[in-house]
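**Q** The amino acid sequence is not available; the structure is as follows:
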């Protein structure tokens, strides 16, 4: 689990750098779409970005930022696979991973996808760009990262819930010190001795023969 968390943290750092260069990313898509004579349809899939980079990109800056986007997508796919092996999961975590895998599928249609608050990636686009061209492609990474964070949070809570009751039982059953049993036995023996002495006194008192009382002394002579 720690490895998954650390990998996710590194990808998030990389995404922050990418997010700061969103304008560069959009300009790169504009130029490569123009080179491809593909200005009408929106950028609706990851494979479309890959195609622009491989066949219609002639600018080193454009190639770098498009590579960065594709690299983050690939790293997130690998992390999805890692998450599946680390934690068997329940319906919640499985649903989150399935959502991530669908969104990161090369040919998945991202046209209608939009990242909402607190993400501002769509708001940084012009109205035309947001509605018809790039709203989906800039939304896929923040939405996937949100789902992965949720997966980590839920998985940690699940593990904590399973472990905690066991630990509580162990603490309850474990003696506070190795001397505790001896102390308990000693106290018990002392109580037993006291009870035995008490019972013995009761027994003697109940079974002791009554002694005859001597008559008081009287001087010799006749007495009425």
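**A** That came through fine. Small disclaimer: the values here were computed from a predicted structure and weren't measured. Numbering: from 1, shown residues only.
**Q** For the rest of this, base every contact and every neighbour count on C-alpha atoms.
**A** OK.
**Q** any chance you could map the helices in this structure?
**A** For the chain, helices defined by DSSP state H occupy the ranges 2-20, 22-35, 46-56, 60-86, 91-103, 127-128, 140-173, 180-207.
**Q** The first one packs against which elements?
**A** Where contact means 3 or more CA pairs under 8 Å, 6 or more residues apart in numbering; DSSP states H and E, helix 2-20 is packed against helix 60-86, helix 140-173.
**Q** before we move on, back to that, quick one: the helices of the chain as JSON lines, columns for distance to residue 119 and mean neighbour count too.
**A** Below are the helices of the chain laid out as JSON lines (distance: least, CA to CA, whole Å; neighbours: other CA atoms under 10 Å):
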{"stretch": "helix 2-20", "distance to residue 119": "10", "mean neighbour count": "14"}
{"stretch": "helix 22-35", "distance to residue 119": "13", "mean neighbour count": "19"}
{"stretch": "helix 46-56", "distance to residue 119": "20", "mean neighbour count": "17"}
{"stretch": "helix 60-86", "distance to residue 119": "17", "mean neighbour count": "17"}
{"stretch": "helix 91-103", "distance to residue 119": "17", "mean neighbour count": "17"}
{"stretch": "helix 127-128", "distance to residue 119": "16", "mean neighbour count": "11"}
{"stretch": "helix 140-173", "distance to residue 119": "7", "mean neighbour count": "14"}
{"stretch": "helix 180-207", "distance to residue 119": "59", "mean neighbour count": "11"}
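**Q** Take this one as well and set it beside the first:
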């Protein structure tokens, strides 16, 4: 999951640089559309941008900014694949993931999508450009960066990862929980039962064969097994 977070951070930094060059990006699209004699229809898909760059781009500045856009889209697609591979997610995250995968498909029609508050990229376009040519294209990356999906996936990961710890803590807590008042812990009860059983069998042996054991051996044995006498009260257990 850390690798995914790092990839997202890198993407966001790259997008900040791209965002500062939106005018350069729109200019490059204008140049390539003109070279392709394709000034009527809107630029509505990633595949269309790829075609413009591959076949109708005549200068290094236009190629650089178009390539930056395509690389960001490619990295977003890879990020979706990583998230899908790392964790199956739930109904919410899977739905977001499918939407993201659809958005970055090269053939997907982006002409109707628009980034809204807090994104203001569309406002940097002229009215004609925003409505008819590039509104969907410049809206793609800001609404695509899957911060919400990543956060929910992260929570899901943490929940899955913490389950064994919670189970372990529950077991430890149960083991360390104090016994009810007047009742010794389970481990002490088992030890006491073993000592009593051993004491009884040894006392029986002393009764049957008194010549093998010195006088008072039984009393000494009981004192050793039972511990020193304690007065009744809160220290009795």
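**A** Ah, there it is. Just so you know, these numbers come straight off a predicted model, no measurement behind them.
**Q** And the TM-score, once the two are fitted together?
**A** Remark: TM-score between the superposed chains equals 0.76 [TM-score structural alignment, normalised by the length of the first structure]; 190 aligned residues with a CA RMSD of 2.9 Å.
**Q** can I get the helices and strands packed on helix 2-20 of the first structure in JSON lines with distance to residue 1 of the first structure?
**A** Putting these into JSON lines (distance: least, CA to CA, whole Å) gives the following:
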{"stretch": "helix 60-86", "distance to residue 1 of the first structure": "6"}
{"stretch": "helix 140-173", "distance to residue 1 of the first structure": "8"}
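**Q** quick one: which of those is nearest residue 95 of the first structure?
**A** helix 140-173 (9.2 Å; CA to CA).
**Q** sorry, back to before: as JSON lines, the helices of the first structure with distance to residue 116 of the first structure would be great.
**A** Below are these laid out as JSON lines (distance: least, CA to CA, whole Å):
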{"stretch": "helix 2-20", "distance to residue 116 of the first structure": "15"}
{"stretch": "helix 22-35", "distance to residue 116 of the first structure": "16"}
{"stretch": "helix 46-56", "distance to residue 116 of the first structure": "20"}
{"stretch": "helix 60-86", "distance to residue 116 of the first structure": "20"}
{"stretch": "helix 91-103", "distance to residue 116 of the first structure": "16"}
{"stretch": "helix 127-128", "distance to residue 116 of the first structure": "15"}
{"stretch": "helix 140-173", "distance to residue 116 of the first structure": "9"}
{"stretch": "helix 180-207", "distance to residue 116 of the first structure": "60"}
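**Q** Tell me which residues touch the residue nearest in space to the middle of the second structure, please.
**A** Note on the second structure: the residue nearest the mean C-alpha position is residue 154, at 1.9 Å, using CA atoms, centre = their mean. Listed by CA atoms under 8 Å, 6 or more residues apart in numbering, the contact partners of residue 154 of the second structure are residue 1.
**Q** corresponding residue for it in the first structure?
**A** Aligning on TM-score structural alignment places residue 154 of the second structure opposite residue 156 in the first structure.
**Q** Would you check how far apart its match and residue 2 of the first structure are?
**A** 10 Å (CA to CA, to the nearest Å).
**Q** How about residue 110 of the first structure?
**A** 31 Å.
**Q** swap in residue 117 of the first structure?
**A** Distance from residue 117 of the first structure to residue 2 of the first structure, by CA to CA: 28 Å.
**Q** Kindly report the same for residue 78 of the first structure.
**A** To residue 2 of the first structure, residue 78 of the first structure is 16 Å away according to CA to CA.
**Q** got it, and residue 53 of the first structure?
**A** Residue 53 of the first structure is 34 Å from residue 2 of the first structure, where distance means CA to CA.
**Q** do you know which of the helices and strands packed on helix 2-20 of the first structure lies nearest residue 185 of the first structure?
**A** Of all those, it is helix 140-173 that lies closest to residue 185 of the first structure, at 17.5 Å by CA to CA.
**Q** Report the distance from the closest one to the chain centre.
**A** 3 Å (CA atoms, centre = their mean, to the nearest Å).
**Q** Check stretch 110-127 of the first structure too.
**A** 28 Å.
**Q** Check what contacts it and list those residues.
**A** 19, 22, 42-45, 103, 130, 132-133, 135-140, 142-143.
**Q** measure residue 87 of the second structure to residue 121 of the second structure for me?
**A** For residue 87 of the second structure, the distance to residue 121 of the second structure - CA to CA - is 32 Å.
**Q** out of these two, which sits in the busier spot?
**A** residue 121 (18 against 14; other CA atoms under 10 Å).
**Q** Trace the more buried one over to the first structure, please.
**A** That one, residue 121 of the second structure, aligns with residue 121 by TM-score structural alignment.
**Q** Residue 136 of the second structure and residue 103 touch, don't they?
**A** No. If you go by CA atoms under 8 Å, residue 136 of the second structure and residue 103 don't touch, sitting 10.6 Å apart.
**Q** To which residue of the first structure is residue 200 of the second structure aligned?
**A** Under the alignment (TM-score structural alignment), residue 200 of the second structure pairs with no residue of the first structure.
**Q** give me the element residue 200 of the second structure is part of.
**A** helix 186-208 (DSSP states H and E).
**Q** Centre of the chain to that helix, how far?
**A** 55 Å.
**Q** Report all helices and strands that it contacts.
**A** Short answer (3+ CA pairs under 8 Å, 6+ apart): helix 186-208 of the second structure packs on helix 217-226.
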